[in-house]
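Asker: Provided below for reference: sequence and predicted model.
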Amino acid sequence: MTTQLQKPPGKKNDRYNEIVEAFPPADRVFPTILTRQAERHRDRTLVIAGQTRWTYAETAAVAAASAQHLAEAGIVPGDRIAILASNRAEFLEVYLGCAWLGAIAVPINPASRGVQLEHIFRNSSPRLLVVEDIFRGNLDSMRDQSVLPSDFWTIDQNGISRDASSRAPSTAKSAPAPKPGDTVAILYTSGTTGPSKGVCCPQAQLFWWGIYSARHLGIREGDVLMTTLPIFHTNALNTFYQALLNGCTYVLEPKFSASGYWNTARQHRATVGYLLGAMATILLAQPETQDDTNHEMRVSLGGGVPGHLHEQFRRRFNVPLLDGYASTETNFVIATPVPADHPGSMGYLIDGAEAQIVDGNDTPLADGEAGELVLRPREPFSFATGYFNMPEKTVEAWRNLWFHSGDRVVREASGLYRFIDRMKDAIRRRGENVSSWEVETVLHAHPLIAACAVYPVPSELGEDEVAVAVQLKPDASLQALDVVKYCEGKMAYFAVPRYVRFISQMPLTENGKIKKVSLREAGITPDMWDREKSGYKLRR
């Protein structure tokens, strides 16, 4: 059944409704938003990235000039511009020019190599590549160089070097204004089960990212939003829109540093932070100092942070964490209140989207039953419009007019959503389904375990066996059998891991999430302890 639309408890939306009303549907495009906000907040600082600082008025000038440079290079609305660069002002400069002109930015993960890069270039067919000089070597890993565009711009210590284009120039003034449903960016997903898919993000989707995220975080005018997340992903990109729409300052740091995070927050007087996955765990693992609460941060995103760590984080750093559910294809559509009433849950559905929990035939399930979460928007173009040049994948994901998340979720009668597992991460052991999330939740409570990841490995009997990778806290000592004994009695016997592997550092994505695909692909490694070979018998 379709859920009752419910706002997160304790949220006051009047201020954000005023912003939405100030930008009617036709105005939810970047040039209109930036122009209007630049008129309102002219000399207020909007962007801080390294040594670069732009006021609202300067950002509008940068965007217009960047669009003009693109137009002079022959770029027209709808052309794709690939950007292969780190978190720096020049990345943002190119993106702003694309959004202003109506061209489409294609941010690329700087870790991409070889066939992955080839696929992105072949799929998106960019007319121009803007590449940071330190990443030019990435292109050499590609066997098929023919997929590269003929025009290159380079980012170095002096800024952007724009090569002359052989194509006839156009002018930004003659270009039609972008529409809310026009694609502003193609963001490539991880592609753990096949080639990565380019998510088509329309202009209005980024507007709604700025509204929904700011509402969940309780962002106020004048806040300083500091992110260390990579700007080629949606989180750091939409944080810019949060700042722009709410009269805030956007601080883009080069990367996450556990030892330097709070010093950087103090330096910028940051009031809102953005942490994902293991980042909060990593900060908690740092030695405690007298300065742990000496900062101005009022709240932080804490997506994917284990529930039992929320209160630890708040007590130590005096910062509550916001959890919820968002994806590149959708938006920040489910969120907890701040502080969370049920730490570790997904939270409650916003009033701008609809959701169902369905079985394998897309039949809605009753409250309390686990199934796939499917979503659809109520606001025009607040979700992505599909996968670029992948019509079959688009139809598959958006079948029956619902976006299929691939996440196994339970909705409780109260309207609270709880994440169970990724559908593809579900473990099937001897006829029983095992939730890796549920096993991880138990192990995260162990006082000596800093992080863990539960994943399937092949079984000699068919289906899967349960494996766990464990990262201990500094100077902690634990035996594999201790891990197994800790699990006993806290979960079904068939969910207790058979294999235990201790690792010094979890493999992480650029967003700070544990990269389970690396662990799964490694399979059964020589350093794994095998419970069955040890002779230990589980209690049932």
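Answerer: Perfect, I can see it now.

Asker: Only C-alpha atoms from now on, for both contacts and neighbour counts.
Answerer: Will do.

Asker: right, and the helix or strand after whatever helix or strand A214 lives in?
Answerer: Counting by DSSP states H and E, the element that carries A214 is helix 203-217. Sequence order places strand 224-227 as the next helix or strand after helix 203-217, per DSSP H and E.

Asker: Can you name the next helix or strand after that next one?
Answerer: helix 234-246.

Asker: Which secondary structure elements does that following helix sit against?
Answerer: If contacts are counted by 3 or more Cα pairs under 8 Å, 6 or more residues apart in numbering; DSSP states H and E, helix 234-246 sits against helix 30-40, helix 203-217, strand 224-227, strand 249-252.

Asker: Now that we have these, can you turn them into TSV and tack on distance to L117 and mean neighbour count?
Answerer: Shown next, in TSV, are the helices and strands packed on helix 234-246 (distance: least, Cα to Cα, whole Å; neighbours: other Cα atoms under 10 Å):
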stretch	distance to L117	mean neighbour count
helix 30-40	28	19
helix 203-217	25	25
strand 224-227	26	27
strand 249-252	25	27
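
Asker: Give me the neighbour count for the residue lying closest to R411 once chain neighbours are set aside.
Answerer: Residue nearest to R411 in three dimensions, not counting chain neighbours: Y417, with 4.5 Å by Cα to Cα, 6 or more residues apart in numbering. Y417 is surrounded by 25 other residues when neighbours are defined as other Cα atoms under 10 Å.

Asker: re earlier: quick one: contacts of the helix holding A214?
Answerer: Outside helix 203-217, the residues that touch it by Cα atoms under 8 Å, 6 or more residues apart in numbering are 11, 13, 16, 20, 28-30, 99, 178-184, 238-243, 245-246, 272, 299-301, 322, 331-333, 335-338, 380-384.

Asker: Put this next to the first one:
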Amino acid sequence: MTSSPPWFDPKTPAREDCVVSCLIDKWAAATPDKTFILYENGDSWSWSQTRSIARATAAAFAARGIRAGDTVLAWLPNNATMIRSWFGANYLGATLVPINTSYRGRLLEHAIRTSDARLMIVHPALIDRLSEIEHSDLEHLIVDSPDLPNLDCGLTMEPVSVLDGDSAAEFDFAPQIWDTPLIIFTSGTTGPSKGVITSYLHQWTTATVQYGYMTAADRILINLPMFHVGGTSSIYAALARGASAALFDGFNTREFWPQLRATGSTTISGLIGAMASFLTKTPPQPDDGDNPLTYCTLAPITDDTIALSKRFNFHYVSGFNMTELSSPLITPLDERTHRSCGRPRSGVECRVVDDHDMEVGANMIGELVVRSDSPWVFFKGYHKNPEATAEAWRNGWFHTGDLVTRDADGNFFFIDRKKDAIRRRGENISSIEVELDVYAHAAVLEVAAYGVPCPAGEEEVMVAVAAKPGHTLDPQSLVEFLIPRMAHFMVPRYVRVVEALPKTPTNKIQKVQLRGEGVTSDTWDREASGLALKRQKLK
């Protein structure tokens, strides 16, 4: 069963309505003086300025040997230099490869080596990390600063002013909808990051499905990083609609609503995971409902997030997406099916399968696999990783690595990442379900549930928790709170109280790091404390 709002039925657009350089040219001609983007430092660009700056940057890249089909690295926060680097590369027919500003050491070396880039635009505070690694093909740095740092990292360096090339330059290459604007690295929450090769149509489809409610009158506040699909797709939505954007470098709970009001933003790049949780837990204010937010993407849908939408007076959609895809599952506006990530949008098929790719029945847990009836709307593969590409595309379907169920009405429900599910004494446990019960405790700000090896085989349930400001968490009291609320086999054996959970820059909790740390010396052990649990025997 397929049921989607009208704007979630994307049709393949003409090149002029899809390719980045064409869209900028289009709006610069139609609305030259309209503001396209506001920056955190107060600067702004109109559409005509955006076109001029993008073309100047393309000319500067060309003068440094970059040609159509080449890759350019960007190691930058959300700022004007990141935007001009993306647009400039695309005007030239080159591909931008933005990388995580938290990378260093092995992860940084992997990203640089995988990119094949000879040129990187870099923030000055990051350059010293380059001296710790092999540079691979990298030769040249353009430093996002008027002055060059007094550092020797073995690479040629120039200041950011060199990006002011000839804005009247002409470029021979005319990108098509199947060409590659960006290579985006996955979050790496369950393993090494992979470079996702996108197409213009892939990026456009993601944007116009996820933000299909946007019009030219909207402004989208973007605080997800530009090395993540949440950042790039929201910029792309503004490009596609001729709308405007307000770009900030990261999410901050205290500053979020003031930023929204100050910029007049009517939508945002998304309230996902911990972001929504943090806003839900803020003290109510008399003017909560007095804000310009009209629509947003909200996930997951729970009692708390529904209450958040009512409290702040906005509408929402939810769904399922990942860097490789283009929002295959989506919900209609304000649909209140708890935990549902929607139904398949037009143009895609979704199945729930077992480990042998055989479809399972309604309400049974399996892996979500997807395919599209049109080319180029999903990713083109993992850059320089054909083995991972082949593994993901088994039997003609893309395997998401996510466990879901599907009800009789065709609604899909996310259960867990396949690698995050916990196997304890014959029981499969959703880490998400454990976390929802832990979140119900009044003192819990954030939580991660994960499995740790058990000497007898399989795993034990462990949670890492952080307390709300001004609160303390006692592990035994927390477990006693949980016992009447969950099945006995789900109650955590191990509880670790931390100041904050490790996260990616997109606010995804890094369970792989927590699992790697295992049972630490500061971890409380329920069994060692004498608090034992047993299955209830039914007579």
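Answerer: Thanks, I have it. Keep in mind that what you see is a predicted model, and the values were worked out from it rather than measured.

Asker: Please state their TM-score.
Answerer: Scored against TM-score structural alignment, normalised by the length of the second structure, the superposed chains reach a TM-score of 0.91; 521 aligned residues with a Cα RMSD of 2.4 Å.

Asker: before we move on, back to that, save the helices and strands packed on helix 234-246 of the first structure as a markdown table, and put in distance to E288 of the first structure too.
Answerer: Output for these, formatted as a markdown table (distance: least, Cα to Cα, whole Å):
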| stretch | distance to E288 of the first structure |
| --- | --- |
| helix 30-40 | 41 |
| helix 203-217 | 26 |
| strand 224-227 | 22 |
| strand 249-252 | 25 |
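
Asker: Mind checking those for the one nearest to A453 of the first structure?
Answerer: strand 224-227 (25.1 Å; Cα to Cα).

Asker: quick one on the thing from earlier: wait, which of the helices and strands packed on helix 234-246 of the first structure is closest to L508 of the first structure?
Answerer: strand 224-227 (17.2 Å).

Asker: Find me the equivalent region of the closest one in the second structure.
Answerer: Aligned by TM-score structural alignment, strand 224-227 of the first structure corresponds to residues 219-222 of the second structure.

Asker: Which residue is the nearest non-sequential neighbour of the most centrally placed residue in the first structure?
Answerer: Centroid check for the first structure by Cα atoms, centre = their mean gives N235 as the closest residue, at 4.9 Å. Closest residue in space to N235 of the first structure, ignoring its immediate chain neighbours: L229 at 7.2 Å, by Cα to Cα, 6+ apart.

Asker: Could you report the distance from the one you found to R53 of the first structure?
Answerer: Per Cα to Cα, to the nearest Å, L229 of the first structure is found 19 Å from R53 of the first structure.

Asker: next one: K393 of the first structure
Answerer: 41 Å.

Asker: which one of these two has more residues nearby?
Answerer: Applying other Cα under 10 Å to K393 of the first structure and R53 shows that R53 carries more neighbours, namely 17 against 14.

Asker: Can you tell me how far the more buried one is from E90 of the first structure?
Answerer: 12 Å.

Asker: rewinding a little: for the residue nearest to the centre of the first structure, give its distance to A326 of the first structure.
Answerer: As judged by Cα to Cα, N235 of the first structure and A326 of the first structure stand 9 Å apart.

Asker: so where do the strands sit in the stretch 401-540 of the first structure?
Answerer: Counting by DSSP state E, counting those that start in this stretch, the stretch 401-540 of the first structure has these strands, from start to end: 403-411, 416-422, 427-429, 432-434, 449-458, 464-472, 499-502, 529-530.

Asker: Out of the helices and strands packed on helix 234-246 of the first structure, which is closest to N361 of the first structure?
Answerer: Proximity to N361 of the first structure (Cα to Cα) singles out helix 203-217 among those, at 28.7 Å.

Asker: what's the matching range in the second structure for the top helix by length along the first structure?
Answerer: With secondary structure taken from DSSP state H, the first structure has its longest helix at helix 56-72. Using TM-score structural alignment, helix 56-72 of the first structure corresponds to residues 47-63 of the second structure.

Asker: How about the contacts made by the counterpart of A99 of the first structure in the second structure?
Answerer: The alignment partner of A99 of the first structure in the second structure, by TM-score structural alignment, is N90. Applying Cα under 8 Å, 6+ apart to N90 of the second structure gives the contacts V20, S21, A58, L96, P175, P181.

Asker: Swap in 7 Å and give it another go.
Answerer: By Cα atoms under 7 Å, 6 or more residues apart in numbering, the contact list for N90 of the second structure reads V20, S21, P181.

Asker: Distance to F256 of the second structure for those - can I get that in TSV?
Answerer: As requested, those are arranged in TSV below (distance: Cα to Cα, whole Å):
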residue	distance to F256 of the second structure
V20	28
S21	31
P181	30
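
Asker: which one of those is nearest V444 of the second structure?
Answerer: Distance to V444 of the second structure across the contacts of N90 of the second structure (Cα to Cα) is lowest for P181, with 41.4 Å.

Asker: burial count for the aligned residue in the first structure for P286 of the second structure?
Answerer: In the first structure, P286 of the second structure lines up with Q290, judged by TM-score structural alignment. Counted with other Cα under 10 Å, the neighbours of Q290 of the first structure add up to 6.

Asker: sorry, back to before: got the buried residues for the match of helix 56-72 of the first structure?
Answerer: 47-62 (16 or more other Cα atoms under 10 Å).

Asker: Sweet, I'm off.
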